[in-house]
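> here is the input, now give the coordinates:
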Amino acid sequence: MSRRIFVSFLGIGGKDGYTPAIYKSWRKDGCDSKKETRFVQKAIVELYPKTDLDKIVIFVTKESREKNEKALLEDLKELGVEPEKIEMEEISADVSNLSLTWKWFESLQSKFNNGDSLVLDVTHGFRMVPVVFSAAVAYLKRVKNVHLESVLYGAFEISGHPIVELKDFYTISDWTEGVGRLVDTADASFLRKTAEKESNGSFAGLNNKELLDSIEDLTSAFRNVELQNIESKARNSLDLIEKFKKQSGGDLERQVLQMIVDKFQPLVSEPPLDGSYSLDYLKLQLRLIKMFAEYNLYMQAFTAMNEWLGSLGVFLMKRGNKYRFTSRERETSARRYAAVFLNMLQHPDDFKAKSEDDVNLKASLDEAYKTLFEKYTTLAEIKELLDQSKKIRNGFNHGWTGVHRKGAPKDLKEKFNNAMTILEKIVEKIGDDNG
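The predicted structure follows:
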């Protein structure tokens, strides 16, 4: 069973110890501590209340223990806290010995089991304690799946003595990691997990099901090489993100959303694609293929290259006017032509027709095939590209991608760049023709 554990630090205070104060709650529920106390720990335990805290861990030094431990324990006893719930953990105040400082880290993480919740009071975190314990909190969240519920600071020096919630500053790393994974690996799962766990605070606006669903829909289409769907899904997602940017109440949230826009904007065509196998469609697909390589998704990149060559045949045959990937019926027809055209490129001397229908489709594509090699590229270039693509895709399929394995494809990046040069040259020459 998971527990809620309150962790705090007990300092020395001034010459006469800590000055009594009535602390105001960090929650906006109008409930403040009922009477003065010298210890912010007592106010926090009272406001939780104590029955919601399964364990209280107070880190002390030898000096703070001698000066304040007895009084603090008496105050907690006054609230009705059972003594067995309280654990005083002594740590060294010698910050010159790094091995002793590491023991702070080890001591904190040893108090938690997987899935516990942490309520952290940093009011009297002295010297290097805030730095070390911030790192420890990050460790607990990742390794032990500890939920950081609150990070509290008793602002005695401010009028009214408010207890301030600082958790947002500890969860910024989660939000940046979530967005970082999204833009670096096209994985939206950590962003969704963070949004669902951290439903309040500066980034609360990101916890929107419609927004998260659209982002996941986009990344799913990307990773699954849904070439015909990616532009519309990217447009829908980015339009929604722009809408949320305008509604957002904070600069940080807008910056996070802009990072997503900047990364996936290349997948949106301007003007929007009309669903035809057009030159704009071919250009967009090349941008998508480049993005696969940026994510080191080379198998997807070379798979998309093969698909692109098939689409090129449809474009050259009818200039893309008749066949549309937005129409199920026309898309099916177009994909049959694309498959046959790719077959023609793969087998220039021994075309392998699977049916009589393929023979007829080939006849319709002969002019496109002739145009490709007369005006835009050479048979040798396409043959080299397809041979490399086959080897690399087979390598991924059979786990031969490690350079240490015999027969493994090597220099993936170089081979990809060489292939992209061929495809980009084709598009450039077609563009010159359309002038």
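> C-alpha from now on. contacts and neighbour counts both.
Will do.
> helices along the stretch 51-200 of the chain, start to end?
Here the stretch 51-200 of the chain has its helices, by DSSP state H, counting those that start in this stretch, at 62-64, 70-78, 98-110, 129-143, 167-185, 189-197.
> the spatially closest residue to residue 83 that is not a sequence neighbour and residue 70, how far apart?
Counting by CA to CA, 6 or more residues apart in numbering, residue 83 lies nearest to residue 77, which is 7.3 Å off, once chain neighbours are set aside. In this view, residue 77 and residue 70 are 11 Å apart by CA to CA, to the nearest Å.
> for residue 350, same thing?
Distance from residue 350 to residue 70, by CA to CA: 92 Å.
> that older thread, touching, the residue nearest to residue 83 and residue 84? I think so.
No. Residue 77 sits out of contact with residue 84 when judged by CA atoms under 8 Å, with a separation of 10.9 Å.
> the two: which is more packed in?
Comparing residue 77 with residue 84 by other CA atoms under 10 Å, the one with more neighbours is residue 77, at 14 against 8.
> so who does residue 150 touch?
118-120, 165-167 (CA atoms under 8 Å, 6 or more residues apart in numbering).
> could you say which helix or strand holds residue 9?
According to DSSP states H and E, residue 9 maps onto strand 4-10.
> hmm, who's touching that strand?
With CA under 8 Å, 6+ apart, strand 4-10 has contacts from 41, 52-61, 64-65, 68-69, 116-125.
> now do the helix or strand just after it and helix 70-78, the angle between them.
Per DSSP H and E, the first helix or strand lying C-terminal to strand 4-10 is helix 40-47. Put simply, helix 40-47 runs at 10 degrees to helix 70-78, going by axes from the mean of the first three to the mean of the last three CA atoms, to 10 degrees.
> mind listing residues that contact stretch 117-126?
Counting by CA under 8 Å, 6+ apart, 2-11, 40-41, 130, 146-155 sit against stretch 117-126.
> I'd like the structure of this one too, to check against the first:
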Amino acid sequence: MEFFKPDKVIVLVTEEAEKSEDFTNLQEELGALLEKVSIPSGKSEKELWDIFDCLADRVQSSDEVILDVTHAFRSLPLFSFGVAVYLRRVYDDISVSRIVYGAYEARKENRSPVFDLTPLLDLMDWTSGCEFFLRRSDAEILAQRLRESQSRFWRKKNDVSAEAFPRRLNTVAQKLRILSGALHLGRLREVMGTAHDILPLLKEVAYEAEHYAKPFRRILDEIKREVEDLAYENPDVLDKKNLERQLKMIEYCYKKGLVVQAVTTAREWMVNWLLLKKGEMNWLNRDIREKVEEELNCEAKLFISNKTGPKYADIWDRLRVLRNDVAHCGMNENPSRIDRILMNAEEIIAELKELLKEIKN
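This is a model prediction of the structure:
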């Protein structure tokens, strides 16, 4: 009460706690501020979910919640923490700003410290951010945590010398967001260039991450390994190394569940592959690309008619069908099943690896 000045104090009480002298005293002290909510004691899974409903139902849109677990008992502090994580992650307009615990056992001269347990809540946000990026290449939450880690210390600049404050977390956050966006939009060249820019930043930011963003420091090496496979310093120069990196991105997208991106970029990869085979360096010219696409289409038609011809013609035809089905959202009379799409995409990626071997260094 003294620290936070709440508009309302919701007290969850069991039948036993409601009969206690402590609760009577609390009612007298808080008066109209106090709202009593009766809960079971949490002895079964059903009772725990009843407590979940009691907590979640009392929180309204735009509320700022401060959770005090000082007098919670048994597993309720941990369960309450789980509800706080749920509210924070699911509802954008609800803020769980603090989790506090009054440590009576740590008192000195009849004054008990109040421990701020909010960093545990922040850790859950870090967990979500790291998981989203490593599983789906979605950097939004991770970038938000990095930005917040940097700005939090800069807000304290009047208290401590700014010399020691983090300066690179924001930069890394922005680059990861760009990389994530490029992957999700299938921007082959931007992925390679951005990944190349990120690698030295990951090395430079290691010290700051160790001191100001420890959860990020734990996954730095894994991020570096993934980014290394996508990075290329000359993304606008078509050579075998460029094709290798493009194919790494296609495989990367497929493994992350970005199947649409993997399939659509695979089609462009085949155009790039034939352009490089022909020695055509003006590979980004639209007219030149259309001519090569038409050549691939003609080869595919001949392969279908005669069942003979270069292997890449068959790959192109199957990729064309797969890409059209995916890009047009299955809007045809005989759309492929999801499992068939995944299997076909995996098979084609393996065949593209064989085509790459035909390119001389």
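> got a TM-score for the pair?
Put the two chains on top of each other and the TM-score (TM-score structural alignment, normalised by the length of the second structure) is 0.81; 336 aligned residues with a CA RMSD of 3.1 Å.
> ok, now which ones touch the aligned partner of residue 348 of the first structure in the second structure?
Residue correspondence to the second structure (TM-score structural alignment): residue 348 of the first structure is matched to residue 299. Residue 299 of the second structure makes contact with 309-310, 313, according to CA under 8 Å, 6+ apart.
> for the residue nearest the centre of the second structure, which non-adjacent residue is spatially closest?
Centroid check for the second structure by CA atoms, centre = their mean gives residue 132 as the closest residue, at 2.4 Å. Closest residue to residue 132 of the second structure apart from its sequence neighbours, by CA to CA, 6+ apart: residue 138 at 5.4 Å.
> the one you found maps to what in the first structure?
Match for residue 138 of the second structure (TM-score structural alignment): residue 187.
> list the contacts for its match?
181, 216, 219.
> closest one of those to residue 99 of the first structure?
Checking the contacts of residue 187 of the first structure against residue 99 of the first structure by CA to CA gives residue 181 as the nearest, at 33.4 Å.
> could you report the distance from the closest one to residue 88 of the first structure?
Counting by CA to CA, the gap from residue 181 of the first structure to residue 88 of the first structure is 39 Å.
> contact partners for residue 192 of the second structure?
Residue 192 of the second structure makes contact with 230-233, 235, 245-246, according to CA under 8 Å, 6+ apart.
> and the longest helix anywhere in the first structure, how far out from the chain's middle?
As assigned by DSSP state H, the longest helix anywhere in the first structure is helix 412-434. Relative to its chain's centre, helix 412-434 of the first structure lies at 31 Å (CA atoms, centre = their mean, to the nearest Å).
> show me what counts as buried in it.
By neighbour count on 16 or more other CA atoms under 10 Å, the buried set for helix 412-434 of the first structure is 412, 415-416, 419-420, 422-423, 426-427, 430.
> do stretch 83-97 of the first structure as well
Those would be 86, 88, 90, 93, for stretch 83-97 of the first structure by 16+ other CA under 10 Å.
> before we move on, what about stretch 114-121 of the second structure?
114, 117-118, 121.
> ok, stretch 282-293 of the second structure next?
Within stretch 282-293 of the second structure, the residues that count as buried by 16+ other CA under 10 Å are 283, 289, 292-293.
> one more: stretch 136-149 of the first structure?
136-138, 140-141, 145-149.
> and of those residues, the nearest to residue 110 of the first structure?
Among these, and counting by CA to CA, the member closest to residue 110 of the first structure is residue 140, at 9.6 Å.
> neighbours around residue 210 of the first structure, how many?
Other residues near residue 210 of the first structure come to 11 when the count uses other CA under 10 Å.
> that one -> the second structure?
Aligned counterpart of residue 210 of the first structure in the second structure: residue 171 (TM-score structural alignment).
> quick one: map residue 416 of the first structure onto the second structure.
Checking TM-score structural alignment: residue 416 of the first structure goes with residue 345.
> that match against residue 263, yeah?
Yes. Counting by CA under 8 Å, residue 345 of the second structure touches residue 263, with 6.6 Å between them.
> now do the shared contacts for these two.
Joint contacts of residue 345 of the second structure and residue 263 (CA under 8 Å, 6+ apart) are residue 322.
> residue 296 of the first structure: how many residues sit nearby?
Number of residues near residue 296 of the first structure (other CA under 10 Å) recorded here: 15.
> which SS class is it?
Classification of residue 296 of the first structure using DSSP: H, G, I helix; E, B strand; the rest coil returns coil.
> do the same with the one 4 residues further on
Classification of residue 300 of the first structure into helix, strand or coil gives helix, according to three-state DSSP.
> show me what it lines up with in the second structure.
So, by TM-score structural alignment, residue 300 of the first structure is matched to residue 261.
> list the contacts of its match.
183-186, 250, 253-254.
> mean per-residue distance, the strand ranked longest in the second structure versus the first structure.
In the second structure, with assignment by DSSP state E, the single longest strand is strand 95-102. Once fitted to the first structure, strand 95-102 of the second structure is off its aligned match by 1.0 Å on average (mean CA distance after the TM-score superposition for the first structure).
> Provide the aligned range in the first structure for that strand.
Counting by TM-score structural alignment, strand 95-102 of the second structure sits on residues 147-154 of the first structure.
> residues in the first structure aligned with stretch 63-70 of the second structure?
Mapped onto the first structure using TM-score structural alignment, stretch 63-70 of the second structure covers residues 116-123.
> next, the buried residues of that stretch.
Within stretch 116-123 of the first structure, the residues scored as buried using 16+ other CA under 10 Å are 116-123.
> now swap in stretch 271-281 of the second structure and tell me
Buried-residue list, stretch 271-281 of the second structure, by 16+ other CA under 10 Å: 271-276.
> any chance you could list what contacts it?
Stretch 271-281 of the second structure has contacts (CA under 8 Å, 6+ apart) with 237-240, 243, 283, 289, 292-293, 356, 359.
> considering those, which is situated nearest to residue 216 of the second structure?
For the contacts of stretch 271-281 of the second structure, the nearest to residue 216 of the second structure is residue 243 (30.8 Å; CA to CA).
> and the helices in the stretch 201-350 of the first structure?
209-223, 230-247, 251-264, 279-294, 298-318, 328-346.
> JSON lines for these, including distance to residue 393 of the first structure?
Shown next, in JSON lines, are these (distance: least, CA to CA, whole Å):
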{"stretch": "helix 209-223", "distance to residue 393 of the first structure": "16"}
{"stretch": "helix 230-247", "distance to residue 393 of the first structure": "22"}
{"stretch": "helix 251-264", "distance to residue 393 of the first structure": "25"}
{"stretch": "helix 279-294", "distance to residue 393 of the first structure": "14"}
{"stretch": "helix 298-318", "distance to residue 393 of the first structure": "6"}
{"stretch": "helix 328-346", "distance to residue 393 of the first structure": "15"}
